[in-house]
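J.: Mind looking at a prediction? Sequence and model below.
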Amino acid sequence: MTARWPALAAAFLLSAGSASAQAPDPVAVTVTDKGCEPAALTVPAGKSVFKISNKSRRVLEWEILQGTMIVEERENIIPGFVQSLSATLQPGSYEMTCGLLSNPKGTLTVTAATAAAPGAPDPMALVGPLAAYKLYVMAEVEAFHGQTAAFVAAVKADRIAEAKALYPQARRHYERIEPVASLFNDLDKSMDVRADDFERKDADPGFIGFHRLEKGLWADNSTEGLGAHADRLLADATELKRRIADLTIPPAKMVGGAAGLIEEVAATKISGEEDRYSRTDLWDFHANVEGSRKIFDLLRPLVATRDPDLVARTETNFSRVETLLAKYRTGDGGFAPYDSLSDRDRNALKRPITVLAEDLSTLRGKLGLD
């Protein structure tokens, strides 16, 4: 990995170089059922704060894209609510997602900054953790590709019981590295899209990927018509593996991913909306926690020098969540169906997961990446 260190250091400088600059006034964006208002924005390079108002009828995520890459995103914006997103952007042309996948994307133009930002944190401090995390991501995407190939083969051979057993095993590798895997907007939408992202729900032809196959296997108990979807999923998994091999992971995405994985569980997955047909949600929860802990473990020495109390508190919170999840382990190494948990069980999970997410959300600031 030594050859990648200059690129990693450069990436850190790029993301942190303007982090301490004074942010301008918030930029207001309203998302309706038809798209973004305004549909075109211009901001100066450096840090911007966007205020996203959801005036549509569905929970949405708002993303800033550069090509197929997600630069920044704010997930789980409830109808009628406003959420903030801080983004440190380099000059260039970007796109904004605007609700339903069928809605037109907005445009975001970032103009050159008028003054240089104050000095950034030492870029070399994160090079070691970034290199180690890249190795972890590469191993997980390799396992993901192999498990997905086995899952697809079972679907195409009409081996329903085998496909059902392989489904959560393949997905857990994706869920561990979701902060990186979801950087590629086109692949993330193809592999992990939910029916709720379409106006026609699960009847929409754009509803493909893991969850479309999940519906066929569990809700329909049939593989009829799933062959093309299975082939597309494997092709996407192959492309993801190729892209990740060439990717220099943005430091802010790695650090922010520790919180992002847990925040998603607390905000939406805890409701059971992720694997609604198979009820394999606890597999995903556990994989998200594993991926988050891996990032935290790599960053622990850096964070400990700045805030040892945060490290101790976060360790305790991780242990609490892991102990709760262990209660639902089954003898075969899997997890109990999520619909076997009571409301009390789910609430018992939600509180420590939310507390853990809150602590992890401070990591970017602690390391000078906000």
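T.: Right, received. Where do you want to start? What you are looking at is a predicted structure, and each value in this text was computed from that prediction instead of being measured.

J.: Please count neighbours and contacts with C-alpha atoms only from this point.
T.: OK.

J.: Surely Met254 and Lys294 touch.
T.: No. At 10.3 Å, Met254 does not count as touching Lys294 under the criterion of CA atoms under 8 Å.

J.: more neighbours, the two?
T.: Neighbours were counted for Met254 and for Lys294 using other CA atoms under 10 Å; Met254 has more, 23 against 18.

J.: secondary structure class for the more buried one?
T.: What DSSP: H, G, I helix; E, B strand; the rest coil gives for Met254 is helix.

J.: ok, it - contacts?
T.: Contact analysis of Met254 by CA atoms under 8 Å, 6 or more residues apart in numbering lists 130, 133, 179-180, 295.

J.: That one and Ile177, how far apart?
T.: According to CA to CA, to the nearest Å, Met254 stands 10 Å off from Ile177.

J.: for Leu356, same thing?
T.: 18 Å.

J.: now do Gly227
T.: 26 Å.

J.: Ok, Thr280 next?
T.: With CA to CA as the criterion, Thr280 and Ile177 are 18 Å apart.

J.: Looking at those two, which one has more neighbours?
T.: Ile177 (27 against 23).

J.: and that one, what is it in contact with?
T.: Contacts of Ile177 by CA under 8 Å, 6+ apart are 137, 140-141, 291.

J.: can I get those in a markdown table with secondary structure and distance to Thr88?
T.: Output for the contacts of Ile177, formatted as a markdown table (DSSP: H, G, I helix; E, B strand; the rest coil; distance: CA to CA, whole Å):
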| residue | secondary structure | distance to Thr88 |
| --- | --- | --- |
| Val137 | helix | 24 |
| Glu140 | helix | 29 |
| Val141 | helix | 28 |
| Gly291 | helix | 24 |
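
J.: take a look at this one as well, against the first:
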Amino acid sequence: MRRWAGGFGAAAVLAGIAALAGCSGSPAQPGPVEVSRSACGDGWTAPQAGPQTLQVRNDAAVTMEIELVDPATGTVFGELEGVGPGTTRALPVNFGNGAYALRCAPEDGTPFVGPTVQVTGGADRPGPAVVPVTNADLLGPLKQYHAYVADGLGTLTGQATALAQAVRSGNRDAAQQAWLTAHLTYERLGAAYDAFGDSDGAINGTTAGLPSGAADPGFTGFHRLENGLWHNEAMPALGPVADQLDQAVQKLRTSFAAAQIDQNDLGLRAHEIMENTLQFELTGRTDYGSGSNLATARANLAGTRAVLDVLRPLLTTRFPGLKDLDAWIARTDHDLQAVAGKPLSALDRQQRQRINADVSELTERLAPVAAIAEPRRVS
């Protein structure tokens, strides 16, 4: 049971694209622009330059994805996802001089581009456009990230076995250190959790939703062991818990070899990893005694960096904010390193505010990555 906050879905992706298009509140163009299986942009006359809102109506009997594109290059200026049959949706745009067209993608058909309209008499295009990322573009990054996770799981299996041995030895201090080492390794693999299936709940589940809380038999894995190690539970009683965790990790390593990471997950998880860090780690909601939330936050940051590293070839030419994003990641890492080894409760007010501000701002700066890296059908 992974702790995804769930607040960053299609609506937020659409908002990210709108932001990239330089849009703001604007007057609507009179009359709807109509799309269907056979036409993409009926009723669209040459728009004037500047900000405005297109009202786009889907006359087809199927759901459509609709994008405003440069017909020559395919770059995207705005999009509407999941426009249902008979539905009219608003598409805010900011037109500069140049050629534009709508690209329509029926959910069960091939995308096609409508007629071109030409905008003149205004300024140059005011906002960056986004060259679509396709499924083929993501094959390389997905392969690289799968290898990164497989390597991490290889490391984790050895650490989980060492953790179980430390618990069995009865040495609580050694077991606590082994727990922290293994748990941070797992927390660096954040973009693959959906591919882990039920194993994630067995390995890193919390008490959320469990009727008996920490005493519930469904509470297993790292946090169950953390609760026992830091609350003086008898070491012999923790042996089976550690063994169960070790077995779950071994099972995951084996099953992941044939698992696939969803193509939508890379860009989306880069944002959600830090969103969950803000919601769960920096509030202490996942602290079961170790006081390691700040260390976990830094491990999550390393996991975000790993995602960005494999996406970087796609982002370099598509995301003007990448350099600033890198700088903010470096700032956040520096500030987390400065409080390394401390529990949240040991931070003074200024330190707490700075860490919260770092991660909040970083989460916002990561949002466009999800929009840009979302694979699109272009043919």
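T.: Received, thanks. Note that the coordinates shown come from a computational prediction; the quantities given were computed from them, not determined experimentally.

J.: about what we covered before: filter the contacts of Met254 of structure 1 down to the ones in helices?
T.: If you go by DSSP state H, those have 130, 133, 179-180, 295 in helices.

J.: can you name the two of those residues that are farthest apart?
T.: Spatially, the most separated pair among those is Leu130 and Pro179, at 13.2 Å (CA to CA).

J.: what about the helices in structure 2?
T.: With DSSP H as the criterion, structure 2 has helices spanning 10-20, 135-169, 172-187, 193-196, 199-204, 221-229, 235-256, 265-276, 293-315, 322-338, 349-373.

J.: hey, which of those helices is tucked in deepest?
T.: Of the helices of structure 2, the one with the most neighbours on average (mean count of other CA atoms under 10 Å) is helix 265-276, at a mean of 24.

J.: give me the stretch of structure 1 that it matches.
T.: Here helix 265-276 of structure 2 aligns to structure 1 at residues 253-264, judged by TM-score structural alignment.

J.: Can you state the mean residue-to-residue distance of the matching stretch versus structure 2?
T.: Superposed on structure 2, stretch 253-264 of structure 1 shows a mean distance of 1.3 Å to its aligned residues (mean CA distance after the TM-score superposition for structure 1).

J.: Contacts only, for the residue nearest the centre of structure 2.
T.: Centroid-nearest residue in structure 2, with CA atoms, centre = their mean: Arg269, separated by 1.9 Å. Neighbouring residues of Arg269 of structure 2 by CA under 8 Å, 6+ apart: 190-191, 304, 370.

J.: any idea how far it lies from Lys342 of structure 2?
T.: Distance from Arg269 of structure 2 to Lys342 of structure 2, by CA to CA: 27 Å.

J.: Save the helices of structure 2 as TSV, and put in distance to Val93 of structure 2 too.
T.: Listed next are the helices of structure 2 as TSV, based on distance: least, CA to CA, whole Å:
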stretch	distance to Val93 of structure 2
helix 10-20	8
helix 135-169	26
helix 172-187	39
helix 193-196	34
helix 199-204	41
helix 221-229	47
helix 235-256	43
helix 265-276	24
helix 293-315	22
helix 322-338	23
helix 349-373	16
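
J.: Any idea which of these gets closest to Glu79 of structure 2?
T.: Using CA to CA, the nearest of those to Glu79 of structure 2 is helix 10-20, at 6.5 Å.

J.: Once you drop chain neighbours, what's closest to the aligned residue in structure 2 for Leu183 of structure 1?
T.: Superposed on structure 2 with TM-score structural alignment, Leu183 of structure 1 falls opposite Ala195. Closest residue in space to Ala195 of structure 2, ignoring its immediate chain neighbours: Ile261 at 5.5 Å, by CA to CA, 6 or more residues apart in numbering.

J.: Tell me how many other residues crowd that neighbour.
T.: Neighbours around Ile261 of structure 2, by other CA under 10 Å: 18.

J.: in terms of contact, does it touch Leu142 like I think?
T.: Yes. The criterion here is CA under 8 Å, and Ile261 of structure 2 meets it with Leu142 at 7.0 Å.

J.: Look up how far Gly205 of structure 2 lies from Gly218 of structure 2.
T.: Applying CA to CA to Gly218 of structure 2 and Gly205 of structure 2 gives a distance of 9 Å.

J.: ok, the two, which is more surrounded?
T.: Gly205 (21 against 17).

J.: now the more buried one: how far from Leu184 of structure 2?
T.: For Gly205 of structure 2 relative to Leu184 of structure 2 (CA to CA), the value is 15 Å.

J.: among the contacts of Ile177 of structure 1, which recur in structure 2?
T.: Contacts from the contacts of Ile177 of structure 1 that recur in structure 2, judged by both residues aligned by TM-score structural alignment, their matches' CA atoms under 8 Å, are 137, 140, 291.

J.: Surely the last one touches Tyr174?
T.: Same thing as Gly291 of structure 1. No. Using CA under 8 Å, Gly291 of structure 1 is not in contact with Tyr174, being 9.6 Å away.

J.: Count the residues that sit near Ala203 of structure 1.
T.: 11.

J.: Now which residue in structure 2 aligns to it?
T.: By TM-score structural alignment, Ala203 of structure 1 lines up with Ala215.

J.: What separation do you get for that match and Ser290 of structure 2?
T.: Taking CA to CA, one finds Ala215 of structure 2 at 18 Å from Ser290 of structure 2.

J.: Next up, the contacts around the equivalent of Met138 of structure 1 over in structure 2.
T.: Structural alignment (TM-score structural alignment) places Met138 of structure 1 against Ala150 in structure 2. Counting by CA under 8 Å, 6+ apart, Ala150 of structure 2 touches 253, 256-257.

J.: Report whether Tyr94 of structure 1 is found in a helix, as I expect.
T.: No. Tyr94 of structure 1 is assigned strand when assessed by three-state DSSP, not a helix.
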